[in-house]
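**Student:** Mind folding the following:
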Amino acid sequence: MIEVMIESEKIKIGLVEDQFLFRKGIRAILESNPKLTVVFETGVGYDIDRQLNEHSTTPDVLLVDLCLPQDKNHYPYGGMEVTKTVRSKFPDIKILILSVHNEHNFIADLIRHGAHGYLIKDADPQEVIDAILAVHTRGAFINNYTLSAIQQSEVKIIKTQNKNTLKNNDEKLSRREIEILQLICEQMKTEEIANRLFISIKTVNGHRNNLLQKTGARNAAGLVTYAVRHRLYTVD
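**Tutor:** Coordinates of the predicted model:
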């Protein structure tokens, strides 16, 4: 039996990419998946708030190129600026950055400012689809490379912080919250965490909300950054 998804049930994607051929190519790849539909695309990011406000359908996930054209005043307005604007004005939209750059500092800074994931442009098409599904269902896509980038960046911050400060921050979290935080770092879904710990989904969501409030993180990716910074989770 062939399962047909209703259009309204599909994950709605927006593309912010200035390279026309790449944008059309990735659109074709995404729309070949029955779970996804592209509802918005643009080649510039500097008026992303206006474009999203004027568009009839708000995307669930934005795929954003890190390097985009300057704004009309010739100021840089790339993926970082788009991330800040969208996180401020459209907090429910998930942001997945696409880039040719793989420098750790780029990745860690974007995650700290609210991006939900980061992919290199030569990623396998299936990885792009997996990343979209991950940020939509789990709130973050943190592959091993991104996790390593966060860890290396946070090591520099850790060295400048007082150990007592780190300890005091950790004491804000209960043992159960730390346990759930570590499972979030493992990219487990809410239902999977509930099953692992023999608790309800509602309880997991309650702990997740407490974690966001206590840590000041913007999203699940921010929780991973917090966990790495406070040595509650490390890359093997």
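
**Student:** C-alpha only now, for contacts and for neighbours.
**Tutor:** Will do.

**Student:** What is the lengthiest helix in the chain packed up against?
**Tutor:** The helix spanning the most residues in the chain, taking DSSP state H as the definition, is helix 144-160. In this structure, helix 144-160 makes packing contacts with helix 104-112, helix 220-229, judged by 3 or more C-alpha pairs under 8 Å, 6 or more residues apart in numbering; DSSP states H and E.

**Student:** Report the inter-axis angle for the last one versus helix 104-112.
**Tutor:** Spelled out, it's helix 220-229. When axes from the mean of the first three to the mean of the last three C-alpha atoms, to 10 degrees is applied, the directions of helix 220-229 and helix 104-112 differ by 120 degrees.

**Student:** what does helix 220-229 contact?
**Tutor:** Residues from elsewhere that reach helix 220-229, judged by C-alpha atoms under 8 Å, 6 or more residues apart in numbering: 111-112, 114-117, 138-142, 150-151, 154-155, 157-158, 181-182, 184-185, 211-212, 215, 217, 233-234.

**Student:** Produce a ChimeraX select command limited to the buried residues of the residues you listed.
**Tutor:** Restricted to the buried members of the contacts of helix 220-229, where burial is judged by 16 or more other C-alpha atoms under 10 Å, the ChimeraX selection command reads as follows:
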select :111,112,114,115,116,117,138,139,140,141,142,150,151,154,181,182,184,185,211,212,215,217,233,234
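
**Student:** The contacts of helix 220-229 in helices, which ones?
**Tutor:** The members of these that map onto helices under DSSP H are 111-112, 138, 150-151, 154-155, 157-158, 181-182, 184-185, 211-212, 215.

**Student:** how near is A108 to Y77?
**Tutor:** In this structure, A108 and Y77 are separated by 18 Å, where distance is defined by C-alpha to C-alpha, to the nearest Å.

**Student:** Of the two, give the one with the bigger neighbour count.
**Tutor:** Under the criterion of other C-alpha atoms under 10 Å, the comparison of A108 against Y77 puts A108 first, with 23 against 19.

**Student:** I figured that one was touching S153, is that so?
**Tutor:** Yes: under the criterion of C-alpha atoms under 8 Å, A108 makes contact with S153 at 6.4 Å.

**Student:** how about the strands in the protein?
**Tutor:** Here the chain has its strands, by DSSP state E, at 11-16, 36-42, 61-65, 94-99, 117-120.

**Student:** here's the other one to compare against:
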Amino acid sequence: MTTILIVEDEVRLGDILEEYLRREGYATERAMTGPRALELWRAARPDLMLLDLMLPGMDGLEVARRVRAESTLPIIMMTARDEEVDRLVGLGIGADDYVVKPYSPREVVARVKAVLRRAGGEAGAGGGFGLPTLHHAGPLSVDTATFEVRVNGEALDVTVAEVRLLSALARTPGVVRTRAELLSALGALERGTDERAVDAHVKNLRRKLGVHAELLDTVRGAGYRLRLEG
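**Tutor:** The predicted structure follows:
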């Protein structure tokens, strides 16, 4: 059974989310503090984390940083702050999606399903666009079925969103993809989402690619493309 770790210090909100998720057949774990969230993440091995930004003991961004340093666990950030900086910071550390309070529990469940589909490589989601799941561009290979990205055969530690972005680019190496297209591929073309979130993902990917960072090419005023040659 798929397990969702709900990290929320407001008991009523946590109860509502748990009720809706269980109705959909998910198992749940609950944490009300940052340190407890890390404990349950290691002990319960959840399939996805719903992570509030403001938590006692350790805030959600720090929890996400620590999880992301060791794992590609899908993370959906939940925040009462509507400022763009919070969204971009959340995405920049590897969050796969976010919801802003007040939110509909049904919306959260829908986001959970979408992120899990992308993470699992199911048809029409993680497998990306109804096309083959393995894409190559020079030394880069992206496999959305196994959730692996390799450069010259060496695996990179990537997030669900990063796999989605690279898959969209690797399908058509050399072709410029706009930020709107890439945001849609990330599954984040939602109300209030800023296309600059794509820039945050690209920045992280370039860091992870290291000496191969030049594979991700910026086309000023247009978008991004994968170079045909590294």
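
**Student:** one step back: what range does the longest helix of structure 1 cover in structure 2?
**Tutor:** The aligned range for helix 144-160 of structure 1 in structure 2 is empty, by TM-score structural alignment.

**Student:** what's the angle between that helix and helix 220-229?
**Tutor:** Between the direction of helix 144-160 of structure 1 and that of helix 220-229, the angle (the same axes, to 10 degrees) works out to 50 degrees.

**Student:** dump the residue contacts of the equivalent of D122 of structure 1 over in structure 2.
**Tutor:** With TM-score structural alignment defining the correspondence, D122 of structure 1 maps onto P102 in structure 2. When contacts are counted by C-alpha under 8 Å, 6+ apart, P102 of structure 2 is found next to A80.

**Student:** now P102 of structure 2: how far from A80 of structure 2?
**Tutor:** As it turns out, when the distance is counted by C-alpha to C-alpha, P102 of structure 2 lies 7 Å from A80 of structure 2.

**Student:** repeat for G14 of structure 2
**Tutor:** Following C-alpha to C-alpha, the distance that separates G14 of structure 2 from A80 of structure 2 is 14 Å.

**Student:** ditto for T3 of structure 2
**Tutor:** 24 Å.

**Student:** Looking at the two, which is more packed in?
**Tutor:** For the pair T3 of structure 2 and A80, the greater number of neighbours falls to T3 (18 against 14), based on other C-alpha under 10 Å.

**Student:** What is the neighbour count of the counterpart of E8 of structure 2 in structure 1?
**Tutor:** The criterion is TM-score structural alignment: under it, E8 of structure 2 has E17 as its aligned partner in structure 1. Using other C-alpha under 10 Å, E17 of structure 1 has 26 neighbouring residues.

**Student:** can you check R68 of structure 2 too?
**Tutor:** Residues within reach of R68 of structure 2, counting by other C-alpha under 10 Å, total 19.

**Student:** tell me the centre residue of structure 2?
**Tutor:** Geometric centre of structure 2, nearest residue: D96, 1.9 Å, by C-alpha atoms, centre = their mean.

**Student:** pretty sure it contacts T159?
**Tutor:** Yes: checked against C-alpha under 8 Å, the pair D96 of structure 2 and T159 is within contact range at 7.4 Å.

**Student:** Need the overlap of contacts for the two.
**Tutor:** With C-alpha under 8 Å, 6+ apart, D96 of structure 2 and T159 have common neighbours P74.

**Student:** quick revisit: between the ones in helices among the contacts of helix 220-229 of structure 1, which is closest to T37 of structure 1?
**Tutor:** If you rank those by distance to T37 of structure 1 using C-alpha to C-alpha, R138 comes first, at 18.8 Å.

**Student:** Return the residue of structure 2 aligned against E81 of structure 1.
**Tutor:** In structure 2, the position corresponding to E81 of structure 1 is occupied by E62, as judged by TM-score structural alignment.

**Student:** do P59 of structure 1 as well
**Tutor:** So, by TM-score structural alignment, P59 of structure 1 is matched to P46.

**Student:** Run through the residues that contact that match.
**Tutor:** By C-alpha under 8 Å, 6+ apart, the contact list for P46 of structure 2 reads 2-5.

**Student:** I93 of structure 2 versus that one, what's the distance?
**Tutor:** Relative to I93 of structure 2, and taking C-alpha to C-alpha, P46 of structure 2 is found at 19 Å.

**Student:** likewise K101 of structure 2?
**Tutor:** From K101 of structure 2 to I93 of structure 2 the distance is 20 Å (C-alpha to C-alpha).

**Student:** neighbour-wise, which of those two wins?
**Tutor:** A direct count of neighbours by other C-alpha under 10 Å for K101 of structure 2 and I93 places I93 higher, at 20 against 12.

**Student:** Correct me if wrong: that one contacts R68.
**Tutor:** Yes: look at I93 of structure 2 against R68 with C-alpha under 8 Å: they come within range, at 7.4 Å.
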